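> have a look; sequence and predicted model below, questions after that.
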Amino acid sequence: MIAFTAALLASTACSAEPQAQAGANTAAAPGDVTQGPQGPQVAGSNAPVPKNAPAPTARNVPATTGRANIAATEPPVTITVMGQFGDPFSIAFLPDASLLVTEKAGALKLRAADGRVSEIAGVPAVAGGGQGGLLDVAPAPDFATSRTIYLSYAEPRPNGGSSLALMRARLDGTSLRDQRVIWRAGSDGPGGQFGAIIAFAPDGKSLFLTSGERQRFTPAQDPEQALGKIMRLTLDGAAWPGNPMYKAGGVRAMTWSSGHRNPYGLVFTPDGRLWEEEMGPRGGDELNLIQPGKNYGWPLVSNGDNYSGVEIPDHPSRPEFQAPVAWWNPVISPGGMIAYTAAMFPAYRGSLFIAGLSSKSLVRVAVNGERARAAEQWTMGERIRDVAQAPDGAIWVIQDDGKLLRLTPKR
């Protein structure tokens, strides 16, 4: 059973300054946002996001192990500029070495292997501004035959604010066909921190989706809200029958783990373990080994503090919550993440690579079973938003300024 708190916290909170939700991009809006699956609408969802977590309920016991901060070094690779995009969020390779790129304003671009870029028609309307917009893109495990892709995005909602939504569609040349929203977080309202990262189970029969807590804090500990959770869903967006609380129905049936803040990275390593990284508040970025039914403690514990400086108890203060395997304070502000598996960089096989935003870096984490340690932090000079492994084994990253880079071994 998921270790949710016995009594839901009465107030809502956030761990970053509120992110404005600007007007929706309605240039291409297939379908009606009132149709399709609808998550729960909770009283107070449209209230302004607060500035601090709830008052601590435990005496602080400082974390003394797992800190991953290391000195940054110059990247030991050759870096080649491969293109330029506008305010990107995610990159994902297709089997033919073409690349899908989401731009937060609501555009999906296809970069062919020869460098030509096309815009894909049929993208859903998005709620832009702040941390919202068009977010993750992930080709289905059977993309080579089905041409199916999945998109996550901040969707404008009829009752105000926005919700994280997950759409499935078929990529037909430079158009999306058969678009269908298969899941919504609900709890429509203001706030950033959507999470929105998609990962497929190793057998390709289910998917995992990170859902951030929208800067509201307490939903991460509310089992009736799909915020601050990692969800495990069928490929059609329903609850996966093997989930810890599947028989409970509703949000509980979809929940794989809880107590998350803003999860921006989610990957399986070759041994089948699921790793997640998430942005902490002021300090306390986390790398977590995700296990079914576990609660990772946000906002009741964190190895960081509120932006106001008000303390949040460290993880050892509440040992019933799952502590991160590694954490950063000062932060690296993690973006996307991959588990490197190719032969182009043989020394890096089995490592995680994490995009660093405020740290303007690419961080390599060496993983051995359930253990992980920061091994290298490369100074990149710009905010790194996402990272991907190309079919040939090269590492590609995209920066917040839109520059697309290819990393290869130095010769």
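Nice, I can see it. Residues are numbered from 1 along each chain as shown.
> use CA for all of it now, contacts and neighbours both
Will do.
> which of the helices or strands spans the residue most central in space within the chain?
Centroid-nearest residue in the chain, with Cα atoms, centre = their mean: Y264, separated by 2.7 Å. In this assignment (DSSP states H and E), Y264 forms part of strand 262-268.
> again, but for D136
Assigned by DSSP H and E, D136 belongs to strand 134-139.
> for that strand, which helices and strands make contact with it?
Judged by 3 or more Cα pairs under 8 Å, 6 or more residues apart in numbering; DSSP states H and E, strand 134-139 is in contact with strand 88-93, strand 99-103, strand 148-156, strand 195-200.
> what does that strand contact?
Strand 134-139 is contacted by residues 89-94, 100-107, 126, 128, 147-154, 196-199 when judged by Cα atoms under 8 Å, 6 or more residues apart in numbering.
> I'd like the next helix or strand past the strand or helix carrying I398.
Take DSSP H and E as the rule and I398 turns out to sit in strand 395-399. Per DSSP H and E, the first helix or strand lying C-terminal to strand 395-399 is strand 403-409.
> N262: neighbour count?
Close neighbours of N262, defined as other Cα atoms under 10 Å, add up to 31.
> how about the residue lying closest to it once chain neighbours are set aside, what does it touch?
Nearest non-adjacent residue to N262, counting by Cα to Cα, 6 or more residues apart in numbering: G212, 4.5 Å away. Applying Cα under 8 Å, 6+ apart, one finds that G212 lies in contact with 193-196, 227-229, 260-263.
> let's see that with 10 Å instead.
Contact analysis of G212 by Cα atoms under 10 Å, 6 or more residues apart in numbering lists 164, 185, 191-197, 219-220, 226-230, 259-264, 278-279.
> and stretch 236-256, what's buried?
By neighbour count on 16 or more other Cα atoms under 10 Å, the buried set for stretch 236-256 is 237-240, 243-246, 250-256.
> and for stretch 86-105?
In stretch 86-105, counting by 16+ other Cα under 10 Å, buried: 86-94, 98-105.
> hmm, back to that, may I see the helices and strands packed on strand 134-139 organised as a markdown table, with distance to D285 added?
Shown next, in a markdown table, are these (distance: least, Cα to Cα, whole Å):
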| stretch | distance to D285 |
| --- | --- |
| strand 88-93 | 19 |
| strand 99-103 | 24 |
| strand 148-156 | 23 |
| strand 195-200 | 14 |
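> quick one: which of the ones you listed is nearest V117?
When those are compared by Cα to Cα, strand 99-103 sits nearest V117, at 9.2 Å.
> quick one: the closest one to chain centroid distance?
Mean C-alpha position of strand 99-103 versus that of the full chain (Cα atoms, centre = their mean, to the nearest Å) differs by 15 Å.
> angle of the helix or strand following it against strand 148-156?
Where DSSP H and E defines the elements, the next helix or strand beyond strand 99-103 is strand 107-111. Here strand 107-111 runs at an angle of 150 degrees relative to strand 148-156 (axes from the mean of the first three to the mean of the last three Cα atoms, to 10 degrees).
> and here's the other structure:
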Amino acid sequence: MKQLIFAISSFVLSAVSAQAATVRTEAIADKLNYPWSVAELPEGGFLVTERSGQLLYVSDSGDKQVIKLDLPDLYATAQAGLFEVLLTPDFVTSRELVISYSCGTEDANNTCVVRTKLSAQPPYIVTNSQNIFTALPKKEGAAHYGARMTWLADNTLLVALGDGFVYREQAQNLDNHLGKIVRITRNGKAPADNPFFHSQAPEIFSYGHRNVQGLIYDQARDSIWQHEHGPKGGDELNKIVKGGNYGWPIATFGIDYTGAKVSPFSQLPGVKAPLYQWTPSLAPAGLALYQGDLLVAHLAGKRLQRLRLIDDQWQLEGDYLQELNARLRAVYVAPSGRILVLTDSAEGKLLQVSFED
């Protein structure tokens, strides 16, 4: 059931504008168990993943249906679990989805991607599930999976991968997938024009990442935007280019949780510097493109930010939704233009947000 939550005013604190902007928020659904990702279906309603392992169909009226998944190797604990659901570019005719999740066991796990097919109408079922990618090597622990995905104009798929937390040095190793963004075809193959096609990890598109939590393709600018968590400080917004090294852990604006330096360098030759960075950390966890601006959801920062590109620099246009006092896991701009936000808790919500500039 839809319920009007509130309308708030937030003053824009940047050089872009000094005018007030109004944000209106409606709850579409509640009682979601740590929701992680949302996708709008062309026939109406939404697919929502819960980190604990459920794929849900949520109608516009807030009704829910659990869609059974065939993921026998799903590993769900702490940061591990079910992650992103993404429609294929030809979903209207193919009805295919890609889903990322953590696969394996406590002692040996990493990020996997499956392609599956959704039935034409509710009650929904999925069929023909097949693994198209498994990040290697398998590692211990349940942290830093990345798992955000986006389609490029050539219908190849980018999959963001974390460094596994205690394996951070591997983000600079081009023979594995830790701390990388990979590019694969719909069938999971490495395209021959990938920058490290002849390495032991030919899927690699870029490297030197810590824990990517936002990834989108901007068709109008033919650009890939990404953000990732730093350690203590140094969350980054980057423009991803083929073969780029984004520095982790040899260059960072953050420090370790102990207070020790991760690296003496914030920038190095040959390393792509962030276009924007958050220190102290706000823990950006979702990224979407809206009217040419970037929307960033934050976990620790408990806010939605809007950034605008001015003279090739991303600048903060405003902070929103702080009155919710909620960790925000994801922001998604649907094909219909609706802005959707997921709150991160055991009683999470799917919200619709409207800017009234």
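Received, thanks. Here the structure is a predicted model, which is why all the values come from computation and not from measurement.
> what's the TM-score here?
The TM-score (TM-score structural alignment, normalised by the length of the second structure) is 0.87; 329 aligned residues with a Cα RMSD of 2.1 Å.
> just give me the match in the second structure for the residue nearest to the centre of the first structure.
For Y264 of the first structure, the aligned residue in the second structure is Q213 (criterion: TM-score structural alignment).
> re earlier: so what's the residue nearest to the centre of the first structure up against?
136, 193-198, 210-212, 276-279, 333-337, 354-355, 385-386.
> again with I132 of the second structure
So I132 of the second structure contacts 98-99, 112-115, 184-189 (Cα under 10 Å, 6+ apart).
> quick one: the strand holding D136 of the first structure aligns where in the second structure?
Per the alignment by TM-score structural alignment, strand 134-139 of the first structure matches residues 82-87 in the second structure.
> mean shift between the matching stretch and the first structure?
Following superposition, stretch 82-87 of the second structure is found to deviate from the first structure by 0.5 Å on average (mean Cα distance after the TM-score superposition for the first structure).
> chain center to that stretch: distance?
Chain-centre distance of stretch 82-87 of the second structure: 9 Å, with Cα atoms, centre = their mean.
> then stretch 47-58 of the second structure?
15 Å.
> that one aligns to what range in the first structure?
Against the first structure, stretch 47-58 of the second structure falls on residues 100-111 (TM-score structural alignment).
> circling back: and the alignment partner in the second structure of the residue nearest to N262 of the first structure, how close does it get to L304 of the second structure?
In the second structure, G212 of the first structure lines up with G162, judged by TM-score structural alignment. Counting by Cα to Cα, to the nearest Å, the separation of G162 of the second structure from L304 of the second structure is 23 Å.
> for the stretch 201-350 of the first structure, which segments are assigned as strands?
206-211, 229-234, 255-258, 262-268, 274-279, 285-290, 326-328, 334-339 (DSSP state E, counting those that start in this stretch).
> most packed of those?
Comparing the strands of the stretch 201-350 of the first structure by mean neighbour count (mean count of other Cα atoms under 10 Å), strand 255-258 ranks first with a mean of 28.
> average offset between that strand and the second structure?
So strand 255-258 of the first structure averages 0.6 Å relative to the second structure (mean Cα distance after the TM-score superposition for the first structure).
> show me how far that strand is from its chain's centre.
Counting by Cα atoms, centre = their mean, strand 255-258 of the first structure is centred 14 Å from the centre of its parent chain.
> what's that strand in contact with?
2-4, 208-211, 219-233, 239-240, 242-246, 290-298, 322.
> how about V262 of the second structure, what's its partner in the first structure?
Residue correspondence to the first structure (TM-score structural alignment): V262 of the second structure is matched to I312.
> just L316 of the second structure next, same as before
By TM-score structural alignment, L316 of the second structure lines up with A374 in the first structure.
> I224 of the second structure now?
So, by TM-score structural alignment, I224 of the second structure is matched to L274.
> residues touching the nearest residue to that match once chain neighbours are set aside, list them.
Excluding the flanking residues, the one nearest L274 of the first structure by Cα to Cα, 6+ apart is F268, at 4.5 Å. Residues near F268 of the first structure by Cα under 10 Å, 6+ apart: 199-202, 274-276, 289-290, 338-339, 352.
> ok, now L274 of the first structure?
By Cα under 10 Å, 6+ apart, the neighbours of L274 of the first structure are 199, 201-202, 208, 266-268, 288-292, 370.
> do that again at 7 Å, thanks
L274 of the first structure sits next to 267-268, 289-290 when contact means Cα atoms under 7 Å, 6 or more residues apart in numbering.
> closest to M380 of the first structure out of those residues?
V267 (22.5 Å).
> just checking, the closest one touches G350?
No. In this structure, V267 of the first structure is not within contact of G350 by Cα atoms under 7 Å, at 11.7 Å.
> shared neighbours, those two?
Residues touching both V267 of the first structure and G350 by Cα under 7 Å, 6+ apart: A339.
> residues in contact with the alignment partner in the second structure of D236 of the first structure?
Using TM-score structural alignment as the criterion, the counterpart of D236 of the first structure in the second structure is N187. With contacts defined as Cα under 7 Å, 6+ apart, N187 of the second structure is in contact with I132.
> could you do P35 of the second structure as well?
P35 of the second structure touches 48-51, 342, 344, 348, counting by Cα under 7 Å, 6+ apart.
> would you mind finding the match for A283 of the second structure in the first structure?
Per TM-score structural alignment, the equivalent position to A283 of the second structure in the first structure is S333.
> could you give the number of residues near that match?
With other Cα under 10 Å as criterion, S333 of the first structure counts 29.
> and if you look at D154 of the second structure?
D154 of the second structure has 7 neighbours, counted by other Cα under 10 Å.
> any idea how far K410 of the first structure is from L404 of the first structure?
Here the distance between K410 of the first structure and L404 of the first structure works out to 18 Å (Cα to Cα).
> these two: which is more packed in?
L404 (22 against 9).
> so the more buried one makes contact with V81?
Yes. Using Cα under 7 Å, L404 of the first structure is in contact with V81, at 5.9 Å.
> mind telling me what element T116 of the second structure is part of?
Judged by DSSP H and E, T116 of the second structure forms part of strand 109-118.
> go on, I79 of the first structure?
Going by DSSP H and E, I79 of the first structure is in strand 77-84.
> ok, back up a step: which of the buried residues of stretch 236-256 of the first structure sits closest to V181 of the first structure?
Using Cα to Cα, those come closest to V181 of the first structure at G237, 8.6 Å.
> so that closest one versus A165 of the first structure, what's the distance?
Distance, G237 of the first structure to A165 of the first structure, by Cα to Cα: 10 Å.
> need the residues touching each of those two.
W183.
> quick revisit: same list (the strands of the stretch 201-350 of the first structure) but as a markdown table, adding distance to F143 of the first structure.
Below are the strands of the stretch 201-350 of the first structure laid out as a markdown table (distance: least, Cα to Cα, whole Å):
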| stretch | distance to F143 of the first structure |
| --- | --- |
| strand 206-211 | 14 |
| strand 229-234 | 16 |
| strand 255-258 | 25 |
| strand 262-268 | 18 |
| strand 274-279 | 22 |
| strand 285-290 | 26 |
| strand 326-328 | 34 |
| strand 334-339 | 19 |
